[in-house]
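Colleague: Here you go, sequence then predicted model.
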Amino acid sequence: MPLFHFMYIILLVILAIYLLGYHVGWSIFQYDELRLISLLISALCFMLILFRLNTTFRYKSIFVFILLFLGLIFHFNKFSIYQHQDLAMLIGLTIIILWVTLEIRKYKSIQPFNHFLFFLIICSIIPTIFIIFSIKDFLSGGIWYNWQMNAGNIRIYDSVVVPIIFLAIYLKSINYKYISFIYPLIVFLLTLGLWFDGARAALLSVLIGLIVIFILSKQHRKLVLGTGAVILFSFAVCHFTYYFYNKIHGVDKSLNVIRTSTSGRWELWSYVYQKWVEQPWKGVGGNFLATTDYPLNHLHNFYFKLIFEWGVLGFIFLCWIFYQLKKVLTSDDVHIALKAGICAVAVDAFFSGNLVYPASQISIFLLLGLAFSQYRPDIQIVSKTKYLSKIVILLWFGLYIFIVGSYFLQDLLCYQCGSHAELMAPGFWYYGKAEHLIHHSLVP
C-alpha cells in the first residue's frame, strides 16, 4: 500500500515514541516538537484529501464550513499571533480526524491497524512499570521519583491515557487474541498511574465511559465489571502505599490518595467569563490567556474555550461537533467501546486540555478516527456534493497554508529551538505565552 495510506499508523508511532520519552531533536522540548509535527501532518492531510480521495460532505457541513470561513476572513486582519496559533490548531484537529476516518474506512479489514493499536498500548504501559520502583523509594526514603518517561506536565500524560484505555477495552471486546491475557495488567498499570497522579478528571472520564458500556451493552457487562474490579485494585494499591508510608514515617495522615485541593478551574472560568460578557458575539480571542498575566495558558475546558474565545463562530463550530458526535453515538455500526471512549474524551475535555496538548490530541485522533470510520453515512445523498466539497476543502487548505507560511514557517525551519516565557504553563507551545520558538542558545 502507498505511504499515504498509513497516516493512522504514522500518528500511532509518533505517540508511542512520545510515551517512551524519545524525540527526534527537531526542537529541544518534546511538546514543541509534537506541535511542529502536527502542523506538517495537518498540511499533508489537506493535500491527501484534496488530491487522493473522493471526499464529500453533506450540505449542512458545507454550509457550516463556508459560514465559519467567511466569519474568520472578515476579522482575519485583526488577529494576533496567539489567535493564529489557536486557529491553526483547531483546523488541524478537524482535518486530521477527517483524514484518519476516511483512510480506515477504505479497508475491509482493519486487523493490521489492531496490531499497531496493541503496539501503542504496550508502549503506554512500559513507563508505568517504573511506578514499582517509585513506590519502593517512596516507602524507604520518602522521596517520590517521577516514573514517566515523557517530559512535561503530568496532566498531559493523564489525558493521553484516557483514549488508550478505551482502545484497550475495544481490542478486548472484539476478542483480539494478543490482549486477552495481559488486559487486566494493562488496566491496572494505566489506572494506577492515574491514581498516583491524582488525575480526578481522567478517572471520572474513565468511570463514565464504563457506565455507558454497562448501561447500553448487556453482552459487555462482565467485561465492565472485571475492568472496574481491576481499577478498584489499583486504587487499593495506591491507598495502601500512602497508608504504609504514614505508618513507617510516623506521619499523621498527611498523605493520602484523595486530592482535596482545588484545581482553580472555577476561578479560571469565572475570570474568562467576565472578559467574555464584554464582547460575547466576537469572543475574547483565540488563545486569550496567553495574552494575560494569568498563571495558566488555556481554559481547561474545550467547550468554554470555543464559546468564550471565539464567540458566535466558536458556538457554531461546537454545535457542528455535537451534531457529528450525535450521529456516531446513535449509530448501530459503531462499536460500544468506541462510543464509550468518545463519551470519556468529552467528559475529560470539560476539565482538561486534552484537545490542546499535541500528545493527547494524537491519542484522541486514533480513537475518533476509528469510531467515525465505522459510521456509514447515506452514500447517495453525500455523493451529490462532490464538487462543492472540493471547493470548501480548497478554501480551508488555502487559509491553513497561508497561516502556516506566514506565521509558523520560521518555527518549522528553526532547528534545535524551543519556546520560552516567564511562566512555564503549556498552551500552543510548551511555554504557552511564547509567540515563536527561539534557538536553544537563547533559552535560559
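Modeller: Cool, the structure landed. Values in this document were obtained by computation on a predicted structure and should not be read as measured data.
Colleague: from here on, contacts and neighbour counts on C-alpha atoms
Modeller: Fine.
Colleague: burial count for residue 403?
Modeller: Using other C-alpha atoms under 10 Å, residue 403 has 17 other residues around it.
Colleague: list the contacts for it?
Modeller: By C-alpha atoms under 8 Å, 6 or more residues apart in numbering, residue 403 lies in contact with 84, 88.
Colleague: For it, give its distance to residue 336.
Modeller: Remark: distance between residue 403 and residue 336 (C-alpha to C-alpha, to the nearest Å) = 38 Å.
Colleague: need the contact list for the residue nearest to residue 46 when sequence neighbours are not counted.
Modeller: Closest residue to residue 46 apart from its sequence neighbours, by C-alpha to C-alpha, 6 or more residues apart in numbering: residue 397 at 6.1 Å. Neighbour list for residue 397: 43, 46, 47 [criterion: C-alpha under 8 Å, 6+ apart].
Colleague: Tell me which helix or strand residue 397 sits in.
Modeller: Per DSSP states H and E: residue 397 is located in helix 386-403.
Colleague: Residue 312 contacts residue 281, doesn't it?
Modeller: Yes. Using C-alpha atoms under 8 Å, residue 312 is in contact with residue 281, at 5.3 Å.
Colleague: Can you give me the neighbour number for residue 195?
Modeller: Residue 195: 24 surrounding residues under other C-alpha under 10 Å.
Colleague: Would it be right to say that it lies in a strand?
Modeller: No. Going by DSSP: H, G, I helix; E, B strand; the rest coil, the assignment for residue 195 is helix, not a strand.
Colleague: Would you map the helices across the stretch 201-350 of the chain?
Modeller: 221-249, 265-276, 302-329, 336-349 (DSSP state H, counting those that start in this stretch).
Colleague: Check it against this one:
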Amino acid sequence: MNSPRSLLDVSSNQKAFKTYIKPLLNIELLLVLYILLFISGFTTQDGYLFYNEYRAMQIILLLFFGLIACFFQRDKISKGELVFFALVAVGSIFWAQPAFVISELLLAYLLYKSFGLLQYRQLASKLLVLSSLTMFIELPLALWDYIQTGKYAAIWYPLTWNIRVYDSYFLLVSIFAVWLYLTNQRYRYLYLLFLFLAFLAILLDAGRSAILAYTLFIVTVSIFYRHVRYPLILVYISSWLVYLSVNYIANLNAVRSLGMDSQILRVTTSLRDDLWMNAYQCWSKQPLWGCGFYQLDGYEHLAAHPHNLFIQVLSETGLLGFCFLFYVGINILKRINWQSRSRYFVIAALSAVGVDMFFSGVHIYPVTQMVLLWLFVFLLKNPEFASDSLVPSTPKNLIMTLLPSLFYVVVSLWFIDLLVATEVFLSEVPFTPPRFWVYGYRL
C-alpha cells in the first residue's frame, strides 16, 4: 500500500512535469529554434551563402511540418488548395522563367500547411522577444564608433543580411513585445527595453518603411489601450531623442575633424517608383497570368523584386494570382473575432505588417517569412483574437482525403530536386538582391 508521502511525491512530480517539462514538448519550439539560430548569428558558410543555408533549413523544417500535417493528422484538402495548384499548373505555361515563381508559390503552400498545424504558445513568443535582446549587446560600441567617426555602420548585427531584414524583424518582434507588455506579463520592463532598442536600430538604419509601420502600430495601440498609452509613447519618443542626439553629436564631430556638412538625419535613396513602373510594364504584357519572374534578365540594374508584395504578386502571377491573394486576405479577416476588444490590437498589427509589405521586400527572406508565420499563428489562433465560428468541414470523399499526401509528395520532390540539382552551397555568385537561392541565379 502506498504511503501518503509517496503519493505526495508522485503528485508533486506530476505537477512539476506539467509546469516545467510539458510546455517544452511541442513542435512550435522547432520554429523558435530556427529563429534563435538567426539571433545568435549561426552560419557555416562563407560570404553570402549563409542565405542559402537558412533557406535550406527553412525548407527542411516546413517539409517536416507538412509531413506531420498530411500523414499523421490526416489533413484534408480544401477547394482553395485545388484552385491554387491549378493556378500553378496553368501559370507555368505562360510565365517567363517559371521555376522562380513555382518555387516561391510552393514555399508559400508549405507555410500555409505549417500554419494549419502550429498552435500558439505564449512561451515561444516570450523566448523570441527576450532572446532578441541579446542582439543589441554590441550596439553601444557601434554608437560610440559613429560618434567618433561620423559614419554609422550596422556592424553589430550578428549576420551580414540586408539591414532591412533586421528592420522588419524588429518590427515583427515588437508586436509580440507590446502584447506581452499589454497583458501584464512578468519582466514587463524588458519588453519596453526591447521596444526602445528595436526602434532605435530601425531609425539608425533609416528604414523608412519599418519606421512608418512601427509608428502606425504604436499610435494605434496607444489610442485603443489607454492603460499602456503613456509608457509606449514615452519609449517611442525616447528612441527618437537618443537617435537625434547621437546623430547631432556625430555630425558635430565630423564637421570639426573632417570638415563635412552637418546632417542631423540619416537618409537613404529609393527607387520605388522605378521598381513599380518596371513591374507595371512587365504585368501589362500579360495582365491575366502575369509575366513570371522578370528582373534578372531584362533589368540588370534594378532589384529582383519590386519591394512591394502586392505589386509583385500582381505582376508575376497576374490578376488571377492577385485575386487569390485577395481571397487569402478575406479568409484571414474571417478568422478574427471582431466582437472582442482585442480586435484593435489585431488591426494595429495587420496594418503595420501591411505597410511594411507595401514598401519593402521582407517577404523574400527565409527568416522574416518564418517570423511572419508565427505572427499569423499568434493573431489567428490565439483565443484572445480568433473567432470560434469557423469550423472546418471534413469531406468524406476518399480522393479528397488522399490528395494532401499526393500534393505533399510532389512539393517535396520539387524542393529535393532544387537542393540537389542547383548546388546551392557551391562557388561565388553575383551580388544582387536575394530571391530564392543566392541570389536568384541558382535556378
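Modeller: Sure thing, it's come through. This one's a predicted model, so the numbers in the text were calculated from it and none came from an experiment.
Colleague: picking that back up, give the buried residues for the helix holding residue 397 of structure 1.
Modeller: The neighbour-count check on helix 386-403 of structure 1 (16 or more other C-alpha atoms under 10 Å) flags 389, 390, 392, 393, 394, 396, 397, 399, 400, 401, 403 as buried.
Colleague: and if you look at stretch 269-287 of structure 1?
Modeller: So, applying 16+ other C-alpha under 10 Å, buried residues of stretch 269-287 of structure 1: 269, 272, 273, 276, 280, 281, 282, 283, 284, 285, 286, 287.
Colleague: One more: stretch 223-231 of structure 1?
Modeller: Buried residues in stretch 223-231 of structure 1, counted by 16+ other C-alpha under 10 Å: 223, 224, 227, 228, 230, 231.
Colleague: What mean distance separates the helix holding residue 397 of structure 1 from the matching residues in structure 2?
Modeller: Per the superposition on structure 2, helix 386-403 of structure 1 and its aligned residues are separated by 4.0 Å on average (mean C-alpha distance after the TM-score superposition for structure 1).
Colleague: what's the next secondary structure element after that helix?
Modeller: helix 409-412.
Colleague: Residue 420 of structure 1 -> structure 2?
Modeller: Aligned against structure 2 by TM-score structural alignment, residue 420 of structure 1 finds its counterpart in residue 429.
Colleague: what's near enough to touch its match?
Modeller: Residues near residue 429 of structure 2 by C-alpha under 8 Å, 6+ apart: 438, 439, 441.
Colleague: contacting residues for residue 312 of structure 1?
Modeller: Residue 312 of structure 1 neighbours (C-alpha under 8 Å, 6+ apart): 280, 281, 282, 283.
Colleague: What's residue 264 of structure 1 aligned with over in structure 2?
Modeller: Applying TM-score structural alignment, one finds that residue 264 of structure 1 aligns to residue 271 in structure 2.
Colleague: could you measure its match against residue 364 of structure 2, distance?
Modeller: With distances taken as C-alpha to C-alpha, residue 271 of structure 2 is found 18 Å from residue 364 of structure 2.
Colleague: Of those two, which one has the most company?
Modeller: Shown here are residue 271 of structure 2 and residue 364; by other C-alpha under 10 Å, residue 364 has more neighbours (18 against 11).
Colleague: was I right about that one contacting residue 437?
Modeller: No. At 10.4 Å, residue 364 of structure 2 does not count as touching residue 437 under the criterion of C-alpha under 8 Å.
Colleague: Could you count how many residues lie near residue 95 of structure 1?
Modeller: 21.
Colleague: typo on my end, residue 423 of structure 1
Modeller: Count around residue 423 of structure 1 with other C-alpha under 10 Å applied: 15.
Colleague: Was I right to think residue 347 of structure 1 contacts residue 205?
Modeller: Yes. Counting by C-alpha under 8 Å, residue 205 is a contact partner of residue 347 of structure 1 at 5.4 Å.
Colleague: Now check structure 2 for the residue matching residue 348 of structure 1.
Modeller: Under TM-score structural alignment, residue 348 of structure 1 pairs with residue 356 in structure 2.
Colleague: what separates its match from residue 136 of structure 2, distance-wise?
Modeller: Distance of residue 356 of structure 2 to residue 136 of structure 2, given as C-alpha to C-alpha: 22 Å.
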